[in-house]
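Chemist: next one to model:
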Amino acid sequence: MLGAIGVVYGDIGTSPIYAFREALAASSSDGSMVERADVLGVLSLIVWALTIIVTIKYIGFVLRADNRGEGGMLSLMALARSSFKNRSSIILLIGILGAGLFYGDAVITPAISVLSAVEGMEVVTPTFQPYVVPLTLIILIALFSVQRFGTASVASVFGPITLLWFLAIGVSGLFHIVEDPHILLALNPLEGAIFLFDSPGVAFVTIGAVFLAVTGAEALYADLGHFGRRPIVLAWFSVVFPCLLLNYFGQGAFVLGHSQAIGNPFFEMNRGWMLMPMVGLATAATVIASQAVITGTYSLTRQAVQLNVLPRLDIRHTSETQSGQIYLPRVNWTLAVVVVALVVGFGASSRLAAAYGISVTGNMLITTILLFFVMKRIWNWPLISAVALTALFATVDLGFLFSNILKVHDGGWASLLIAGCVVLLMTTWVRGTRQLFEKTRKNEMPLSLLVESLSRKPPPRVPGTAVFLTSNPGFAPTALMHSLKHYKVLHEQNVILTVVTAPQPKVPDSERVNIEKIDDLFMRVTMNFGFMEQPNIPKALAICRKKGWKFDIMTTSFFLSRRALKPSPTSGMPRWQDRLFIRLARTAADATEYYQIPTGRVVEIGTQVAV
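Modeler: As a prediction, this is how the structure comes out:
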C-alpha cells in the first residue's frame, strides 16, 4: 500500500497545488475576487468529480477489468479485442487513440507539476520570479538524466515521501477548516448544481479547470500490474482521498477568510515557518509524480512494441530481479526535449493548465468505451446494465471533454498535437507492416510445397542446426529460400521459428513453446511471449530441451532476413506515409539484440522490398 501511494497517486496527489486555484480563477469574472457561493460551488464540483470519476468509475469498475493482473490503455484494448474472433480493427484504432492521448498527457504532467511547485518560491519572495523557469529546467533535466540508472534505488523512498506529502497537505487543510467549518457545506452536491445552473457560461469554463483535480486517475489502472487492486483501493480510501478533501476544503476556507481574494491559496495558507518546508516537499512530490509518468510511458511503449503498433525500440533492463524496471533511451530523451520546450514556451503553470486536460479527458472517455466491450463481452453483463453504466460515465467524461475543448486555442493544441503525432506514427506502422506482410507473402512459397520438393530431391546436409525466424510459419522464410539459392545446402536440423505476442501480459513457461515436427528435415517452433515481456529466444529454447528437442547453442545458427525497403508507385498508402513507414523501419532496433540472440550465432540475409 505504501508503494502504491508513492507511485500510483503521485500525479493526482500534486493536483491541489494548482487545481483549486485555476478553478476559482475560471469562476471569477475579473480573475481576482470570488463570491462565497462560487467557492462552495467549485469545491462541491471537485468533491463529486473525485467521487464519481475516481472512487466509482476507476476504483469500483475499471480496476476490475484486469488483463491477467495487468492494466493500462493497451492492456484494456487487448482484453476487449480478444473477445472478437477477427480481432476488430476498430478496437485497435480506439486503443491507439487512447495511447496517443496518454503520451499527450505524459509530457505535460512533469512540466506543470514541477513548475507549479517551484512557483511556490514566489510566495516566499517575489524576487525569485526570474529564477522559476531556470530552476524548473535544472530539476527536469536532472530527472531525465538519472533514468538510465533505473528507478529501483529511488523507488524505495517514493512511498514514505509521498505519504508525508499527503499527511502534510491534509493537516494543513484541517487547520483552516477548523477556522471556518461552514466550508463543509460544499459536501452537498446541490451547491455544485446551483453553481452550474446560476451561471451556465461561467460554469462551463470552470468545469474544465475542475477536471485538473482528477488528472492522474488513469494512473490507478495503468499501474495495476505493479501493485494489484487491493493495495490501490486501500491507499485511496485510507490516505489519499481523505487528505485530498481536507486540503481542498482548507484552501476554500482560507480564501473565504481572506476576502475571497485569489492568489496561490495552496502556498499562501502555509505562510510562516511551514512555507519553506511545504515548497520543498511539494517539489519532491512533483518530481515523484513526474517519475511515475515517465515510468508509465516506458511500460506503455514496450506494450506498443510487443503489440506491433510501434517499431522495435532499444529496451534496456535496469534491474536483475524486476522485469518491469526498464529504460528506453529514445523515448526518454524525446520526452525530455518536449517537456523542456513546454516549460520554456508556456513559462507558467497557469498557462500550462490550459494545455492540460484535453488529452486526459479523451483518454478517460476511451477507457469508458473499451470498458463497455469488457462488461458486455467478457463479463457477460446484460446489455441494459452495460449501456446504463457506460452512459453515466460517458456523460461525465463528455461534459469534461467539451469544457476542455475551449482550451484548444489557449494551449490545448499542444497536447493534441503530441497525441496526433503518436497516433500518426502508430497507424502508419500498423498499415505499413500489414502491407509489407501482404507483399512479401505473394513472393513466398508455402512451406508444405518446399518440404515436399526437398523430400523428393534432398540437398547436401551439413552438421548443426539452422533456425530461420519468420512472422508467417505457413510459408518458407525468405532467409531459407536465399540460403538454399546461394549455399545449396541444408543443416541436419532446420527450425522454422515464429515469435508470437500473446494478448495477455505474461505467458507461463508451460505455454511458452509449441513444437511441431514436419519431417526429418524440418520442424516448426512457435514461441509465445506476453505483451509485457521482453522476448528472449535463447532462454525460451532451453524449454525445448524439456520437450524432447536436443540442440547445442554453439552449433546453432540463426538466420534472419534484413529487408531494405524502398517506396513503390503502387503503394496502398500516400507517398508521404510510405516514406514515413520506411523511415520508421530503418530506425527499428536490431532484431538480434531485441530477441537477445548471441551475435556470434547470427547470419543476416538482405533482400530489397518495394512497399
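
Chemist: from here on, just use CA atoms for contacts and neighbour counts.
Modeler: Will do.

Chemist: show me where the stretch 201-350 of the chain has helices.
Modeler: Secondary structure of the stretch 201-350 of the chain (DSSP state H, counting those that start in this stretch): helices at 218-222, 224-227, 229-235, 241-256, 265-268, 275-306, 329-346, 349-355.

Chemist: now do the fourth one: distance to the chain's middle.
Modeler: Mean C-alpha position of helix 241-256 versus that of the full chain (C-alpha atoms, centre = their mean, to the nearest Å) differs by 30 Å.

Chemist: and the second one, by the same measure?
Modeler: Its chain's average C-alpha position is 13 Å from that of helix 224-227, according to C-alpha atoms, centre = their mean.

Chemist: try the last one
Modeler: Going by C-alpha atoms, centre = their mean, the spacing between the C-alpha centre of helix 349-355 and its chain's C-alpha centre is 22 Å.

Chemist: could you do stretch 505-517 as well?
Modeler: Centroid separation for stretch 505-517 versus its chain: 27 Å, with C-alpha atoms, centre = their mean.

Chemist: endpoints of it, how far apart?
Modeler: 28 Å (C-alpha to C-alpha, to the nearest Å).

Chemist: also stretch 65-82?
Modeler: The straight-line separation of the ends of stretch 65-82 (C-alpha to C-alpha) is 13 Å.

Chemist: I have a second one here; can you model it like the first so I can compare?
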Amino acid sequence: MVTSAAEPAPAGADLATPGAPSHGADPLPKLALGAIGVVFGDIGTSPLYAFRETFAGHHKLAVDALHIMGVVSLIFWSMLLVVTIQYVTIIMRADNKGEGGSLALLALISGRVKQIRWSRGIVLLGVFATALFYGDSMITPAVTVLGAVEGLAVAQPSLSHLVLPLSGLIIIALFVIQSKGTAKIGLFFGPVMLLYFVVIAALGVMSMVKTPGILWALSPHYAALFFYHDPLRAFLALGSVVLAVTGAEALYADMGHFGRNPIRVSWMFFVLPALMLNYMGQGALLFRDGVPALESPFYKLAPAGWELPLVLIATAAAMIASQAVISGAFSVTQQAIQLGFMPRLRIEHTNAATAGQIYIPLINWLLLAMVLLLVAFFRSSSNLTAAYGIAVTGAMLIDTCLLVVVLRRLWNWPLIAAVPLLAVFFLVDGAYFTANLTKIVSGGWFPLLAGFIIFTILTTWSKGRQLMIARMREGAMPIKVFIQSAATAATRVPGTAVFMTSTPEGVPHALLHNLKHNKVLHERIILLTVKIVDEPYVAEGQRCHLEDLTHGFHRMILKYGFIEEPDVPVALANVHRCGAEFRMMDTSFFLARQTLLASSRPGMMIWREKLFAWMLRNAESAMEFFRLPTNRVVELGSQLEI
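Modeler: Have a look, this model is predicted:
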C-alpha cells in the first residue's frame, strides 16, 4: 500500500506544467467577471443579514445617529483593513505557485520552518484553520439560503411558513446537482452575480439620494465616536460587523482559479463599491424609517412591488455563494488527502476538460446532512449568524499568525516594517474574534465543536501515518542485503512486478510476502514510492527519479503536486530509462494492506489508534486512488502494531 509523503520540490525545479493554472491566455475582463461569479459570492451576500444583525441581533443597538453612523463606518474600515489591505494587498502575495488557501500556505512555509522549535505549532495552526473552514462550509449554505428566502416573508407575510421548507428544498437541490458537475451552470455565475451587485448598488444609491448625509459615515472618526461614547456595545457590535467581511479568506483560497490581478480588480473597482453603496443605503433607510426597517433593511430598500424579484435575485446569489463554498470544500479535501492529513477518499471528475472540477461523494453528503441539521435547529439566519462569526474570525486570526512567518522567513521583512503592520492586524482580528466569543452560548459553540472534531481527525490521521511508516521502517531489511541473498537464489519469471511502498528505503512487505509464498521473482522489479511535494504542480521532467539497484531491481520515486492526481500507469508509460517499455499486460502491481493492532507502545492514545485503524480500513483502495488496472493488482495483507 502506498501513502503519499510531503517533501520539498528539488531546488530550481520548473513547476510550470501543462496542468498548472495559466491565466495569461484569458483577457483580464473575462477573468474578472469569472472572479465576480465564484470568489465574491460569500462576502457579496453578507448585506442580507450583516447590517440587520448589528442592530437587531444578540447585542441590540439603539437606532440613532451615533450608532448608525458608527456601524457604517466600522463596516467600511473593516473592509478596508481586513479585505483590501490584509488579504487583497498582502496575503494574496503569499501564493504557492499561484495557489492560495491555508493548506497551500502551510505547504509553502513548511520547508522554511522545519528547523525552528515552534514549527509544529505553525503546522497545527494551519490544520486548525482548515478544520474551521469545514465549519464555515456547513454554515455558509444554511445562513445565505435562509437569509435570501426570508425575504419571502417580507414581501408576502402570509407565506412566512414556507421559508423553512423552501430553504430545505433549495439546499437539497444544491447538493444533489454536485455529482453532475457545475461546468454548464457555472457559465451563468458571473452574469448572475454581476446583476446582483448592480441591483444592490442601485438600491443603495436610491436610498442614499434621500439621505445624503450618510456619506459622512466613511470618515473613521464616526467609528471612534462610537467606541468613545458606547465602548461596550461598540465592542460587542464587532461580532456582527465582521459578518460584512465573511468570505475574505475565499479571495485567497480561490486565487489559483483566476489569478491575483483579476480578483484585485474585481474587488477594488466593482464589488467593494457595490457593497458599500448598499450598506450606506441600509444606514440611510434606518435614519428615515427607524426600528420598523430592522425587520429586513436589505429587502426594505426595494420599492413596492419589487420585493419578490429581489428575493429571486438574492436567492440565486445565495445558491452561487453556497456552490463556491461546497466546491472549496472538495478542493481543500483533495489537498488534505495529498498532503497526508486525510485518508484516501473517492474523487470523481465532473468535467474531463477541467482537472479542478471534482466531486467527493462522502464530503458532499456529510455537508448536506450538517446543513439541514443547522437549518432545522437554528431556524433563522439571525440565529445562525451567532454560529457564523467564530469560524470566520478564527480562520482570519490564524492567517495572521501564518503571516508572521511569511513576512519574516519568506520575505525577510525588517522588524521595523513587519511589527507595526502585524500589530494592526492582530489588534483588528483579535478584537473580532474576542467579540464573537461572547456568542458561544448562542450558537458559537457549533463551529468550535465541529472544528475540534475535524482537527482531531486530521491530526490523528497524520500522526498515525507517521507512526505506521516508522514501525514499518523498524523491521525493514536493507535492500542491498535482500538483493544479494535473493536475486540469485529465487526463480526469476518473465514480466515486471511493481511493489508499491510508502517509504523509499528497505524492502517492501509485499515483496517479502510474495517471495515467501510464491517463491519467485520477476525479471524486472520496481520498488515504487509516490510522494506529494510542497508545490501545487510538478513538471513532467521532474516527475520520476529512478535508481538502478542491479540484478533487475529498480527504485522509482514519482512526485506529484498537492493538487495533482497521481496516475501511476500514465507515469510509467513516460519512463524510458528502465529497460523495455512498460506494458500493462506484462506488469503486476503488488500492494500491502496493513491491519493495524492498537497497542500500548508509545505513540498515540489507544482511542486515537483505534480511530486511525478505522479510517485506514475505510480509506479508498490504493488501486483506485493511483488508477491501477484492476486485473493487474495483487494485494497481500499483514498486521502491524503502532
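
Chemist: for the two chains, what TM-score is obtained?
Modeler: After superposition, the two chains reach a TM-score (TM-score structural alignment, normalised by the length of the first structure) of 0.97; 608 aligned residues with a C-alpha RMSD of 1.4 Å.

Chemist: re the thing from before, just put the helices of the stretch 201-350 of the first structure in JSON lines and tack on mean neighbour count.
Modeler: Shown next, in JSON lines, are the helices of the stretch 201-350 of the first structure (neighbours: other C-alpha atoms under 10 Å):
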{"stretch": "helix 218-222", "mean neighbour count": "25"}
{"stretch": "helix 224-227", "mean neighbour count": "19"}
{"stretch": "helix 229-235", "mean neighbour count": "18"}
{"stretch": "helix 241-256", "mean neighbour count": "25"}
{"stretch": "helix 265-268", "mean neighbour count": "22"}
{"stretch": "helix 275-306", "mean neighbour count": "22"}
{"stretch": "helix 329-346", "mean neighbour count": "17"}
{"stretch": "helix 349-355", "mean neighbour count": "23"}
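
Chemist: could you pull out the strands for the stretch 451-600 of the second structure?
Modeler: Using DSSP state E, counting those that start in this stretch, the strands of the stretch 451-600 of the second structure run over 491-500, 520-533, 544-550, 553-560, 587-597.

Chemist: can I get the ones you listed in JSON lines with mean neighbour count?
Modeler: What follows is these, written out as JSON lines (neighbours: other C-alpha under 10 Å):
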{"stretch": "strand 491-500", "mean neighbour count": "18"}
{"stretch": "strand 520-533", "mean neighbour count": "23"}
{"stretch": "strand 544-550", "mean neighbour count": "14"}
{"stretch": "strand 553-560", "mean neighbour count": "22"}
{"stretch": "strand 587-597", "mean neighbour count": "20"}
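
Chemist: quick test: name the residue nearest the centre of the first structure.
Modeler: Centroid check for the first structure by C-alpha atoms, centre = their mean gives Leu300 as the closest residue, at 4.1 Å.

Chemist: contacting residues for the aligned partner of it in the second structure?
Modeler: Under the alignment (TM-score structural alignment), Leu300 of the first structure pairs with Val332 of the second structure. Taking C-alpha atoms under 8 Å, 6 or more residues apart in numbering, we find Val332 of the second structure in contact with 103, 130.

Chemist: mind checking which of the strands of the stretch 451-600 of the second structure is nearest Gly603 of the second structure?
Modeler: Minimum separation from Gly603 of the second structure across those (C-alpha to C-alpha) falls at strand 587-597, 12.9 Å.

Chemist: so how far is that closest one from its chain's centroid?
Modeler: Per C-alpha atoms, centre = their mean, the displacement of strand 587-597 of the second structure from the mean C-alpha position of its chain is 31 Å.

Chemist: what's the answer for stretch 512-525 of the second structure, then?
Modeler: With C-alpha atoms, centre = their mean as the basis, stretch 512-525 of the second structure stands 43 Å off its chain's centre.

Chemist: so where is that stretch in the first structure?
Modeler: Going by TM-score structural alignment: stretch 512-525 of the second structure matches residues 481-494.

Chemist: which residues sit against that stretch?
Modeler: By C-alpha under 8 Å, 6+ apart, the surrounding residues in contact with stretch 481-494 of the first structure are 459-468, 521-523, 605.

Chemist: go again using 6 Å as the cut-off
Modeler: Here stretch 481-494 of the first structure makes contact (C-alpha atoms under 6 Å, 6 or more residues apart in numbering) with 459-467, 521-522.

Chemist: picking that back up, pipe the helices of the stretch 201-350 of the first structure into JSON lines and attach distance to Arg586 of the first structure per row.
Modeler: Output for these, formatted as JSON lines (distance: least, C-alpha to C-alpha, whole Å):
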{"stretch": "helix 218-222", "distance to Arg586 of the first structure": "30"}
{"stretch": "helix 224-227", "distance to Arg586 of the first structure": "33"}
{"stretch": "helix 229-235", "distance to Arg586 of the first structure": "40"}
{"stretch": "helix 241-256", "distance to Arg586 of the first structure": "47"}
{"stretch": "helix 265-268", "distance to Arg586 of the first structure": "49"}
{"stretch": "helix 275-306", "distance to Arg586 of the first structure": "15"}
{"stretch": "helix 329-346", "distance to Arg586 of the first structure": "14"}
{"stretch": "helix 349-355", "distance to Arg586 of the first structure": "33"}
